[in-house]
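In: Whatever this is, show me its structure:
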Amino acid sequence: MVAALSMVFPTPEETMDFGRALGRALRAGDLVLLAGPLGAGKTTLTRGIADGLGVGGRVSSPTFVLARVHPAGAPGVPLVHVDAYRLGGDLSQLDDLDLDTDLERSAIVVEWGEGSAERLSDDYLVVRLDRREDDVREITLEPHGTWTERVPELTTA
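Out: Predicted structure coming up:
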């Protein structure tokens, strides 16, 4: 088993660059859970992931719509971007999104999904973000299932 891996990114652009590397590594069926306080960089990271996947559409926090689907660019994988913040732990609303169906053909990134969305798959990656007072982002990767073999590849991307 791979232990949690921590990295430091001094600028938002470096956070996006890491997101791009993660996006290039994603495939249909991947589940990524983003955890961290408001303003930590979850949506910034998701923008990088979307860019790395080559998906279309503007990426913004889907707080008020809960989920946005970003179509794949040829021959890529679509991105389903979910913000579970407003659900407040109400798993029935998460079930209503049919994410298990989307997971078969898309990569799913869930902001605020820890504690609820991991039940969608035994294979998932928790990306824990923190923003220090000096604006530096600290990112910790916590792999589960097959992600334990894939995480080391992300640090060399």
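In: Only C-alpha atoms from now on, for both contacts and neighbour counts.
Out: Fine.
In: Spell out the residue ranges of the helices in this structure.
Out: Assigned helices in the chain, in chain order: 12-25, 42-53, 91-96, 99-103, 147-154 (criterion: DSSP state H).
In: Does anything pack onto the last one? Which helices or strands?
Out: In other words, helix 147-154. Applying 3 or more CA pairs under 8 Å, 6 or more residues apart in numbering; DSSP states H and E, one finds that helix 147-154 makes contact with helix 12-25.
In: And this one, please, so the two structures can be compared:
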Amino acid sequence: MKAEHLLPTVEDTEALGAALAGIVVPGDLVILVGPLGAGKTALTRGLGRGLGVAEPVTSPTFVIARVHTGGRLPLVHVDAYRLGGAADVDDLDLDVTVADSVTVVEWGQGLVEQLTDEHLEVRLDRRDDDVRTVLLVPHGPGWEQRIG
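Out: Got it, this is the predicted structure:
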């Protein structure tokens, strides 16, 4: 899978998420970085679809975390935007589910990296013409092999 992507539509962003579903394994941590409207939830929605999650994947902004089951792997979707710091992340007990699931954290940069030995950072941005740009940044040998 290539590291850089130009995604003209929301559907393209979801398709990238679905493609990621083909390479994730239990214990994976994916950290989504980008401003509001960059496509973090759309990417996660596609990942859920690619995993075979039956229920809709929506932003967990007000509930902080949602667990989606029924697919190839459980998907834990976290929105860390309103969390105050690492102590708030610890209160979510993500370390309990991370080994068996794919954990996706929006706004998690600097807060959740310690949950696993390696992770994938997905940097999303939205240009003035609404085209999304995505850079996949692997952290650790497992992700480096998969992203290449």
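In: Just name the most buried of the helices of the first structure.
Out: helix 42-53 (a mean of 24; mean count of other CA atoms under 10 Å).
In: which part of the second structure lines up with it?
Out: When helix 42-53 of the first structure is aligned against the second structure using TM-score structural alignment, it corresponds to residues 40-51.
In: For that stretch, give me the average deviation versus the first structure.
Out: Once the two are superposed, stretch 40-51 of the second structure sits an average of 0.4 Å from its aligned residues in the first structure (mean CA distance after the TM-score superposition for the first structure).
In: Roughly how far does residue 80 of the first structure sit from residue 8 of the first structure?
Out: Separation of residue 80 of the first structure from residue 8 of the first structure (CA to CA, to the nearest Å) stands at 26 Å.
In: And residue 104 of the first structure, by the same measure?
Out: 32 Å.
In: Ok, residue 136 of the first structure next?
Out: According to CA to CA, residue 136 of the first structure stands 7 Å off from residue 8 of the first structure.
In: got it, and residue 147 of the first structure?
Out: As judged by CA to CA, residue 147 of the first structure and residue 8 of the first structure stand 20 Å apart.
In: Can you show me the strands along the first structure?
Out: Assignment of strands within the first structure using DSSP state E yields the ranges 5-9, 31-35, 67-70, 79-83, 107-111, 124-131, 137-144.
In: Find me the equivalent region of the last one in the second structure.
Out: Matched against the second structure by TM-score structural alignment, strand 137-144 of the first structure falls on residues 132-139.
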